[in-house]
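**Student:** Here is the input, now give the coordinates:
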Amino acid sequence: MKKMLTLSALAWATLAPSAMAAEEVNVYSYRQPFLVEPMFNEFTKETGIKVNVKFAKKGLAEKLAQEGEYSPADVILTVDISRLSELTDKGLVQSVDSDVLEKNIPAQYQDENNEWFALTTRTRSVYSSRERVGKLGDDFTYDDLAKPEFKGKICTRSGKHPYNVSLVSSMIAHQGEAATKKWLEGVKANLARKPQGNDRAQVKAIKEGLCDVSLGNSYYLGKMYNDKEQKAWADAVYINFPDQKTTGTHVNISGMAMAKYSPNKDNALKLMEFLSGDKAQSMYAEVNYEYPVKNGVKRSALVASWGEFKADTISLDEIADHHSSAIKLLDEVKFDL
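**Tutor:** Below is the predicted model:
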């Protein structure tokens, strides 16, 4: 019996290190591999926790709902407040209590019930032709896009894309539905073509003379500058930050949440806290030209060259509350038709 106990103890001692080395955390991500994998590698290097990732372009909420309590997901990474709100509305995530996250992430950029947290911010900017329009001044507002002077000069992607829906939602939060509907009608009347393509395609259209101004997320300018073909598009425009003398430029986020049935909750929290810290925030800033959400973390040199701007301080939770109304208004004015 004594010999058997000794052998058992030896076997446990042999297995224990392997079990420890097998610590892991499972991530479901809308964010692309090139952006998040370097951070995950650094996290594993620091903690010994392996990060397993499932990448997707759509359908993560549906997948989580289908898997239910048997889901292996620990952390969800996504973009846009609408997608984060979808996770909370469907009960697919859980509240997280963390002093580290509370310290690193401003209150404006986290859910009031601690069910999601921002990782980066990006503006919904207006790009203008350097040749035909020039830099738009500090007096320029989103409202100005509905003025007659922009007749036939605006390009945009689908109004019902989440980035535009969030902008329309913020307009509703500030001005109400009636004023926002009138604004949408004015913008639609000023479109140079039917909404189509992505944000970069609109800048290309400006370069080609199809339109003079477009709506687009700020980080796309950085991406275009680092693409051999698209650099010429970026060189053809200025980036502008509307509403500098009023409410401030509309800001959206990329963010994270802990899955409701996280099987590796402790490791999930460690990863979330790491992603909110200085090292990961700096990596985000350099690789994807986004604004770090943590105060004090430097922007990339390119992003810093665009200058300072006043950001809208409205709660993202409040913006999310108006998403269904925004889609209703876009349908009513037949924005994409």
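
**Student:** Only C-alpha atoms from now on, for both contacts and neighbour counts.
**Tutor:** Fine.

**Student:** Which parts of the stretch 151-300 of the chain are helices?
**Tutor:** Here the stretch 151-300 of the chain has its helices, by DSSP state H, counting those that start in this stretch, at 162-175, 177-189, 199-207, 219-225, 231-235, 265-275, 278-288.

**Student:** Strands along the stretch 201-337 of the chain, start to end?
**Tutor:** With strands called from DSSP state E, counting those that start in this stretch, the stretch 201-337 of the chain shows them at 213-217, 237-240, 251-259, 291-292.

**Student:** and the ones you listed, which is most packed in?
**Tutor:** Across the strands of the stretch 201-337 of the chain, the average number of neighbours (mean count of other C-alpha atoms under 10 Å) peaks for strand 291-292, which reaches a mean of 27.

**Student:** Packing partners of it?
**Tutor:** Here strand 291-292 touches strand 117-129, helix 278-288, going by 3 or more C-alpha pairs under 8 Å, 6 or more residues apart in numbering; DSSP states H and E.

**Student:** any idea how far the last one is from the chain center?
**Tutor:** Same thing as helix 278-288. Chain-centre distance of helix 278-288: 14 Å, with C-alpha atoms, centre = their mean, to the nearest Å.

**Student:** neighbouring contacts of that helix?
**Tutor:** With contacts defined as C-alpha atoms under 8 Å, 6 or more residues apart in numbering, helix 278-288 is touched by 35, 39, 119-120, 219, 222-223, 274-275, 290-294, 297-300.

**Student:** Here is the second sequence; please produce its structure so I can put it next to the first one:
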Amino acid sequence: MIKKLNLFTIIFIFIAKFSYAAEVNVFSARHYDSDLQLYEQFTAKTGIKVNVVSGKDKALEKRIIEEAESSKADLYITSDAGRLGDLDSKGFFQNSMTPAIELAVPSNFRSQNWTGISKRARIFYYDPNKISLEDLNGIKYEDLADKKWKGKIVIRKSNNIYNQSLVASLIKNNGKDQTQLWAKNLVSNFARKPKGNDRAQILAVAAGEAELAIANTYYYALMLSGQKGEDQKKAALKVLPFFPNQNDRGAHMNVSGGGILKNSPNPQNAKKLLEFLLTKEAQEHIVNNTFEYPMLESVKPHPIVQKMGMNFKQDLTTKVDDYQKNQADALEIMLKAGWK
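**Tutor:** As a prediction, the model looks like this:
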């Protein structure tokens, strides 16, 4: 015989169930305090509490893999499509798409199991006292292998995921053999051994240690904003940005993004959060605090970023999902070329 539940028991079960469902657990490798403000806005709108575990990519990925089915993580958010693709290739994401996400995000900036949230371009920065616009006219990433650039280029180490994704995109477009030759010649054009982050490359050009740097756009904008101090702002003002490959596929693009984990206890709430991050309100908040490019065409970048160039041609043909597929070959090529 089935016992009838009293009113208090029914209320308790309902509250317990609602309380459990009204949350989403985010593992985030993004280091922006402004993201936390976004999560608070999401909670205010939906009533869904956002619990955030912040950390470095490798540590978070290790935890997700080790905890497996017992993991409480719903959503993994990080920078670079290569990182998202790597975790996806290990089977730790589920289908994260909804009609709203598919409508907001162009197909080349997402996969079936994760989506880009914001964009960044990896471009050139040059010393206008040593390099003219005529020197750069029509230049491509591929052209940096030319001997004319010997001793003039600075870039981060080969273990940097942004560089690996750039080289992976070159493999996708030009093939492994051609990219291997490119990497070998590029290394011979380095002004110094790779070291430091992207801002360090821009600082090297400003200091006269090199003539051209390769770095992500938001680093340069961050320096210009003054948030990294007046010295870095003054250094950034000494160099100028340049968007390569404007006569063919366009500048190399990457994303910050997120995907719903396979063992997510709250997948529907995770989808709602992803959808929220792709609203106009959230996109404006992101670009005005991180200097990244918006995923939505209806949203303008930060004014500093706009001054760098609003109408440059983006590479919209190379799917960011392809970066992970060529990541191992990219690292092999870089190391073989002597790219330390």
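
**Student:** can you tell me which of the strands of the stretch 201-337 of the first structure comes nearest to Asp312 of the first structure?
**Tutor:** For the strands of the stretch 201-337 of the first structure, the distance to Asp312 of the first structure is smallest for strand 251-259, at 6.5 Å, taking C-alpha to C-alpha.

**Student:** how close does the closest one sit to the second structure?
**Tutor:** Following the fit onto the second structure, the mean deviation recorded for strand 251-259 of the first structure is 0.5 Å by mean C-alpha distance after the TM-score superposition for the first structure.

**Student:** Trace that strand over to the second structure and give me the residue numbers.
**Tutor:** Counting by TM-score structural alignment, strand 251-259 of the first structure falls onto residues 253-261 of the second structure.

**Student:** which residues are contacting that stretch?
**Tutor:** In contact with stretch 253-261 of the second structure (C-alpha under 8 Å, 6+ apart) are residues 73-81, 84, 92-96, 109, 113-122, 267, 270-271, 274, 314-315, 320.

**Student:** are any of those buried, and which?
**Tutor:** For the contacts of stretch 253-261 of the second structure, a burial check counting by 16 or more other C-alpha atoms under 10 Å picks out 73-81, 84, 92-94, 96, 109, 113-122, 267, 270-271, 274, 314-315, 320.

**Student:** Assign the closest residue to Val50 of the second structure other than its chain neighbours to one of the three secondary structure states.
**Tutor:** Spatial nearest neighbour of Val50 of the second structure, chain neighbours left out: Val24 (5.1 Å); criterion: C-alpha to C-alpha, 6 or more residues apart in numbering. Secondary structure state of Val24 of the second structure, per DSSP: H, G, I helix; E, B strand; the rest coil, is strand.

**Student:** what number of residues lie near Val24 of the second structure?
**Tutor:** Val24 of the second structure is flanked by 27 other residues according to other C-alpha atoms under 10 Å.

**Student:** next one: Lys147 of the second structure
**Tutor:** Neighbours of Lys147 of the second structure (other C-alpha under 10 Å): 12.

**Student:** list the contacts for it?
**Tutor:** By C-alpha under 8 Å, 6+ apart, the contact set of Lys147 of the second structure is 185, 189.

**Student:** likewise Asn26 of the first structure?
**Tutor:** Asn26 of the first structure sits next to 51-54, 72-75, 264, 268 when contact means C-alpha under 8 Å, 6+ apart.

**Student:** cool, Tyr141 of the second structure as well?
**Tutor:** 244-245.

**Student:** residues in contact with the helix or strand that contains Lys45 of the first structure?
**Tutor:** Lys45 of the first structure is part of helix 33-47 when elements are defined by DSSP states H and E. Outside helix 33-47 of the first structure, the residues that touch it by C-alpha under 8 Å, 6+ apart are 49-51, 55, 271, 274-275, 280, 283-284, 287-288.

**Student:** before we move on, what about stretch 299-310 of the second structure?
**Tutor:** Residues outside stretch 299-310 of the second structure that contact it (C-alpha under 8 Å, 6+ apart): 217-218, 221, 224-225, 241, 280, 283-284, 287-288, 291-294.

**Student:** For Asn137 of the second structure, state which of the residues you listed is nearest.
**Tutor:** Pro241 (13.0 Å).

**Student:** Can you name the residues that contact the counterpart of the closest one in the first structure?
**Tutor:** For Pro241 of the second structure, the aligned position in the first structure is Ile239, judged by TM-score structural alignment. For Ile239 of the first structure, the contacting residues are 125-128, 135, 218, 221, 306, by C-alpha under 8 Å, 6+ apart.

**Student:** who are the neighbours in contact with the closest residue to Leu210 of the first structure other than its chain neighbours?
**Tutor:** Spatial nearest neighbour of Leu210 of the first structure, excluding adjacent residues (C-alpha to C-alpha, 6+ apart): Ala192 at 7.0 Å. Taking C-alpha under 8 Å, 6+ apart as the contact definition, Ala192 of the first structure lies against 151-155, 210-211.

**Student:** what's the closest of the contacts of helix 33-47 of the first structure to Gln230 of the first structure?
**Tutor:** Asn288 (15.7 Å).

**Student:** Distance of the closest one relative to Asp336 of the first structure?
**Tutor:** Distance of Asn288 of the first structure to Asp336 of the first structure, given as C-alpha to C-alpha, to the nearest Å: 29 Å.
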